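Engineer: Okay, predicted coordinates and the sequence, questions at the end:
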Amino acid sequence: MARIDAVASWAEMMRDTLSASAGLLEAIRATAPFAPDAILPAASRLVERLARDPQMALRVFADEVADPIADRVVIALGFAVANPARDLAGLLGALAATAREQAAMNTRIQIARARTRTAVRVITGVTLGLGAALALLDRRFLAPYGSGVGQLALLIIGGLFAAGFAWLSRLSQLPDPPRLLAPNPSVPAQRRDSADHSTIEPSAKSAAASGGR
């Protein structure tokens, strides 16, 4: 969520700089040093690569950040580098708003799942506490579990508990949405000093379509 918020803040910085009649590359160079910490290293390396090949620099930046929202921003910037854009500032503002909405939605999901995890902890604690109390205070109640059938029953119950915990843990994971730009598998993450020189233009239509939906 910090990365999404960082991309949104940087997009807003570039939007405001472009509104002041600055060129696109100048806006990137002017705002990159002030990008939020979550993307500051990648933004700094982006500025270093801009002079050699803006398209390649943007593509490597997208791979380093590795976030769908960053992909949308990169696609918009890459398309604007190759083609004149009338309202790039407005597009960046819309992308920033989308990023903030996604971060807020993720926060709501995490809060809802935190309530579920709390309920699971309470149920588990009560169950284990009751078993410990019976073992200490009334061993005769647990005597049937001392037999072979009782041990088998305990094994089955323990397996069901373990399966339930594994299932709940899997449900609590928030999967990352798929990226719009496929990463280059031949270049290690976080150290992409050289990458493919394919332009970002072919993906612009798909990004625009997804944004329109």
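Structural biologist: Looks like it came in fine. Numbering: from 1, shown residues only.

Engineer: contacts, neighbours, all on C-alpha from now
Structural biologist: OK.

Engineer: List the contacts of Ala195.
Structural biologist: With contact taken as C-alpha atoms under 8 Å, 6 or more residues apart in numbering, Ala195 is in contact with Met56, Arg59, Val60, Asn184, Val187.

Engineer: put this beside the first:
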Amino acid sequence: MAVTGGLVGVVIGIVGTTRPPEASLVQRWRARQGPVSSDRRMRRRVRWAGAVLLGTAVWLLSGVFVGAVLAAAAVVGVPWLLSPTTNATVRIGQIEALGEWCQRVANALNLGMGLEQAMSSTRKNPPEELAEQITNLADRMLLGVRPQDALRQFADEVHDVTADKVVAALLLSAANRGPGLARVLEDLAETVREEVAKRRKIESDRAKPRTTVRWMTVITLGVVGAGFLVPHYAAPYGSVLGQLVLAGLSVGFVAVLVWMRSLADHRPIPRFLVADPRSRVRTAVVAGRAADERWGLGPVEVR
């Protein structure tokens, strides 16, 4: 089985597949964490620097390399385990702001405005959680970007399946220019409000396992710290076998804590307004050929 799997992997690596490229684990993790502010980035750097200094000090004083690694990992990982998941709270705030934005666009349409004018009018005093995305959308409309392209970029910036539902209704209206969009947006705003209420209830239920993770982390760190203060208790872990046992136990316990925290974390529903990379290439090729025919140019190789 190992040889067969290796041969299949070699063939796939050389020949390739027709499957669209996916984001790496790091990219998906960063997408779930949301945008990182400068203050948050600075705190991370300080935390990593403190982890390196503490790990070095523990290694020099105790001579136990695994203990130094655990001390450094505790400086970085314990705040992440103890802190509540703010990503879900931010998402709920954005969805609530999306419902308010839908209602504002519907009100502007009821006043007789066109779709582009109605969306541009929401630039004044937008909801705080979506102020940047709404401003970018209005700026693109003012710069002459097609409404369909501007709306798709807006959906990519919000990056939520609920925003895809709203943008899908706006895309259909921008393409067909039919009546009834204001009523549809009002219904979507009501649906978004109901979804926000359900998400808040789910987050309140997830608070229980988060509290369990915090208490388990604090109690375990207290027991381990107190044990290392007793020389004859921590002496067996100074040998090579003892360090291997300590590393195995630590990896297992940390894995359990991370697993428990992941159960209480927010898992976003996959979006459906995601462009296929192959369709983008096909669109570029078709557009290039159309431009060649328009200007009387010969065939151009598209790479």
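Structural biologist: Cool, the structure landed. Keep in mind that this is a model prediction, so the values were computed, not measured.

Engineer: Out of the contacts of Ala195 of structure 1, which sit inside strands?
Structural biologist: Using DSSP state E, no member of the contacts of Ala195 of structure 1 falls in strands.

Engineer: Using PyMOL, make a named selection holding only the buried ones among these.
Structural biologist: Restricted to buried positions by 16 or more other C-alpha atoms under 10 Å, the PyMOL selection for the contacts of Ala195 of structure 1 reads:
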select buried, resi 56+59+60
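
Engineer: I'd like to know how many residues surround Leu241 of structure 2.
Structural biologist: Close neighbours of Leu241 of structure 2, defined as other C-alpha atoms under 10 Å, add up to 11.

Engineer: For Ser262 of structure 2, what is the corresponding residue in structure 1?
Structural biologist: By TM-score structural alignment, Ser262 of structure 2 lines up with Arg170 in structure 1.

Engineer: check which helix or strand covers its match.
Structural biologist: Using DSSP states H and E, Arg170 of structure 1 sits within helix 148-172.

Engineer: buried set for that helix?
Structural biologist: Buried residues in helix 148-172 of structure 1 (16+ other C-alpha under 10 Å): Ser172.

Engineer: starting at the chain centroid, how far to whatever helix or strand comes next after it?
Structural biologist: As assigned by DSSP H and E, the chain's next helix or strand after helix 148-172 of structure 1 is helix 204-212. The chain centroid and the centroid of helix 204-212 of structure 1 are separated by 19 Å, computed with C-alpha atoms, centre = their mean, to the nearest Å.

Engineer: just checking, what packs against helix 204-212 of structure 1?
Structural biologist: helix 68-82 (3 or more C-alpha pairs under 8 Å, 6 or more residues apart in numbering; DSSP states H and E).

Engineer: switch to 10 Å and redo it
Structural biologist: helix 68-82, helix 88-137 (3 or more C-alpha pairs under 10 Å, 6 or more residues apart in numbering; DSSP states H and E).

Engineer: how far does stretch 270-282 of structure 2 stretch from start to finish?
Structural biologist: 24 Å (C-alpha to C-alpha, to the nearest Å).

Engineer: hmm, I was thinking of stretch 142-150 of structure 1
Structural biologist: Termini of stretch 142-150 of structure 1 sit 9 Å apart (C-alpha to C-alpha).

Engineer: picking that back up, name the helices or strands packed onto the helix holding Arg170 of structure 1?
Structural biologist: So helix 148-172 of structure 1, by 3+ C-alpha pairs under 10 Å, 6+ apart, packs with helix 88-137.

Engineer: Taking helix 148-172 as reference, get the angle to the helix it packs on.
Structural biologist: Angle of helix 88-137 of structure 1 versus helix 148-172, following axes from the mean of the first three to the mean of the last three C-alpha atoms, to 10 degrees, is 160 degrees.
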